[in-house]
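K.L.:
all I have is the shape, not the residue letters:
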């Protein structure tokens, strides 16, 4: 199942370790994981990293409305053509994404919605320009902005992002990180809830979270068997299976999507979502 793993840009040994691991994409983070006094050194580490093509690397730059973000864009934007793209924090306008696309031609952009304003403009952000390849939530910042206490307060925001991505023709979004990295049971429960809401895969902040995400997002044997029954009944119009399930074209489409998820290798990122 799709997985992403964050690694701090100012710690090249951790980046190398992440790249040697099973994550589908390693997000080299210049933003939250790097202290202000280390931003310049971290940027230089990323420039060195991108001296060769890095198809499994995605770079999270700083907010481009800040001097740090502008410096990131100048130094790194032209180097990202051989990567999995740029993760754009604090996305709040289509114009801002178009500015980034001009500075990084041919690079996939992955905006994160992290504020009430960004959430209200989610569809505009998702359709800002052809470079936008996915849209997601930055839930820690969004939770602070909205003043909600826990995941239950983010239910509408999560559904909003799923709908915006679908309406824009983008892949299903990945869940935001689960910050209590030692709480693997809580992570698994959160992933199952996210999968039920329409998310596909999740970002992690610790390697120990990756197998939990994989397991929670991978269809079960029972789900696969049920989907195969549905697909086998395709083409017969609207029919009822022996167990009482009603099958029509919409149900068949959903079953085929589940089987495609089940067939995807561990860590693999669907085309267009990296």
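P.N.:
Ah, there it is. Not measured: the values here are computed from a predicted model.

K.L.:
when you work out contacts or count neighbours from here on, use the C-alpha atoms and nothing else.
P.N.:
OK.

K.L.:
where do the strands sit along the stretch 51-200 of the chain?
P.N.:
In the stretch 51-200 of the chain, the segments counted as strands under DSSP state E, counting those that start in this stretch are 57-60, 86-88, 109-113, 136-137.

K.L.:
reformat those as a markdown table; add distance to residue 39 and mean neighbour count.
P.N.:
Shown next, in a markdown table, are the strands of the stretch 51-200 of the chain (distance: least, Cα to Cα, whole Å; neighbours: other Cα atoms under 10 Å):
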| stretch | distance to residue 39 | mean neighbour count |
| --- | --- | --- |
| strand 57-60 | 12 | 27 |
| strand 86-88 | 16 | 26 |
| strand 109-113 | 20 | 27 |
| strand 136-137 | 23 | 28 |
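
K.L.:
I'd like those strands laid out as a markdown table, including distance to residue 213.
P.N.:
Shown next, in a markdown table, are these (distance: least, Cα to Cα, whole Å):
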| stretch | distance to residue 213 |
| --- | --- |
| strand 57-60 | 19 |
| strand 86-88 | 20 |
| strand 109-113 | 20 |
| strand 136-137 | 17 |
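
K.L.:
of all those strands, which one is nearest residue 236?
P.N.:
With Cα to Cα as the criterion, residue 236 lies closest to strand 136-137 of these, at 37.8 Å.

K.L.:
so how far is residue 54 from residue 73?
P.N.:
17 Å (Cα to Cα, to the nearest Å).

K.L.:
so these two - more neighbours on which side?
P.N.:
Taking neighbours as other Cα atoms under 10 Å, residue 73 and residue 54 compare with residue 73 leading, 22 against 18.

K.L.:
so what's the more buried one up against?
P.N.:
Each residue near residue 73 by Cα atoms under 8 Å, 6 or more residues apart in numbering is listed here: 61, 64, 100, 103-104.

K.L.:
next SSE after the helix or strand where residue 26 lies?
P.N.:
Assessed by DSSP states H and E, residue 26 sits inside strand 25-29. Using DSSP H and E, the helix or strand that follows strand 25-29 towards the C-terminus is helix 39-49.

K.L.:
try this one side by side with the last:
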């Protein structure tokens, strides 16, 4: 049975070392919470952050928000303890940083099984290294292997810029080949993909433009660094009323008995193929899932 779609329009990073932020997250109108043990936490605060995230996730109170814990890499002094904590706390997913190849995900999946993790605990992969860009197709293919648990890519554009020495410029022209490669790899693997962060969180216009770009590229949503970015993000990645109405209309028409064997029909002066109806079903499902969260 296919799992119901979950809106992943917005995914807000929250530092695990900030107890007040972890509590505030329970009140934010965000689809996903990325509770961070990695980049946002200084080395001397790692253990405190781990304890605070463990307590917060175990206590619950996050409602319909998808809760994801970003652990430190398994090659760091903190990675294994982070993973053990996450298994006990039981979030929706674990976000693995700096994934370079399928073996990185397979190792984490194996450790999850060893520690008795529920199979409902999924893996998300940070795509943020040159190796990941070269191996994107193979990493994405892990989404077809239920043992690996992969359900989402997260673009780490800041780290990718650092590692490649590419410049993060308005329009992201130099990033586009990597971003679209990862979109294709995610779709081939049957998983979701979230766009990278926009650093200038006071630049509302620039942020809205980048959200629109991500939606045009086929991203499912965007990672955020500040709560003020949530509303614009939702506006860009939510189906419009017109899109939902059109999707419902063409599906209703294709469902008529006289159209059962047709691959294309005319609707309001436009030729519409059955594939458009299938695309519309996803639009409707996402719209219904968003409405259910309200």
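P.N.:
Received, thanks. Computed from a predicted model, the values in this text were never measured in an experiment.

K.L.:
residue 83 of the second structure and residue 112 of the second structure: what is the separation?
P.N.:
8 Å.

K.L.:
correction: residue 278 of the second structure
P.N.:
Taking Cα to Cα as the measure, residue 278 of the second structure falls 35 Å from residue 112 of the second structure.

K.L.:
ok, the two, which is more surrounded?
P.N.:
Neighbour totals were compared for residue 278 of the second structure and residue 112, and residue 112 leads with 23 against 13 (other Cα under 10 Å).

K.L.:
that one and residue 87 touch, don't they?
P.N.:
Yes. The pair residue 112 of the second structure / residue 87 is scored as a contact, 7.1 Å apart, by Cα atoms under 8 Å.

K.L.:
compare the contacts of residue 73 of the first structure and tell me which is most surrounded.
P.N.:
So for these (other Cα under 10 Å), the most neighbours sit at residue 61, 25 neighbours.

K.L.:
excluding chain neighbours, what is closest to that one?
P.N.:
Nearest-residue entry for residue 61 of the first structure: residue 30, 5.2 Å, with adjacent residues in sequence omitted and distances by Cα to Cα, 6 or more residues apart in numbering.

K.L.:
got the contact list for that neighbour?
P.N.:
Per Cα under 8 Å, 6+ apart, neighbours of residue 30 of the first structure: 8-10, 39, 42-43, 59-62.

K.L.:
go with 6 Å
P.N.:
With contacts defined as Cα atoms under 6 Å, 6 or more residues apart in numbering, residue 30 of the first structure is in contact with 9, 60-61.

K.L.:
that one -> the second structure?
P.N.:
Counting by TM-score structural alignment, residue 30 of the first structure lines up with residue 37 in the second structure.

K.L.:
could you do residue 71 of the first structure as well?
P.N.:
So residue 71 of the first structure corresponds to residue 81, using TM-score structural alignment.

K.L.:
now residue 209 of the first structure
P.N.:
Aligned partner of residue 209 of the first structure by TM-score structural alignment: residue 229.

K.L.:
and if you look at residue 164 of the first structure?
P.N.:
In the second structure, residue 164 of the first structure lands on residue 185 (TM-score structural alignment).

K.L.:
repeat for residue 153 of the first structure
P.N.:
When the second structure is aligned by TM-score structural alignment, the residue opposite residue 153 of the first structure is residue 174.

K.L.:
one more: residue 180 of the first structure?
P.N.:
Aligned counterpart of residue 180 of the first structure in the second structure: residue 200 (TM-score structural alignment).

K.L.:
from residue 226 of the second structure, how far off is its match?
P.N.:
Distance from residue 200 of the second structure to residue 226 of the second structure, by Cα to Cα: 10 Å.

K.L.:
likewise for residue 204 of the second structure?
P.N.:
Distance from residue 204 of the second structure to residue 226 of the second structure, by Cα to Cα: 12 Å.

K.L.:
and the two? Which one has more around it.
P.N.:
residue 226 (16 against 12).

K.L.:
look up how far residue 23 of the second structure lies from that one.
P.N.:
From residue 226 of the second structure across to residue 23 of the second structure, the span is 15 Å (Cα to Cα).

K.L.:
do residue 195 of the second structure as well
P.N.:
On the measure of Cα to Cα, residue 195 of the second structure and residue 23 of the second structure end up 25 Å apart.

K.L.:
quick one, which of those two is more surrounded?
P.N.:
Each of residue 195 of the second structure and residue 23 has its neighbours counted (other Cα under 10 Å); residue 195 has more, 29 against 13.

K.L.:
quick check: end-to-end length of stretch 40-59 of the first structure?
P.N.:
OK, stretch 40-59 of the first structure end separation, Cα to Cα: 15 Å.

K.L.:
no, scratch that, I was asking about stretch 198-217 of the first structure
P.N.:
11 Å.

K.L.:
so what touches that stretch?
P.N.:
1-6, 172-177, 188, 191-192.
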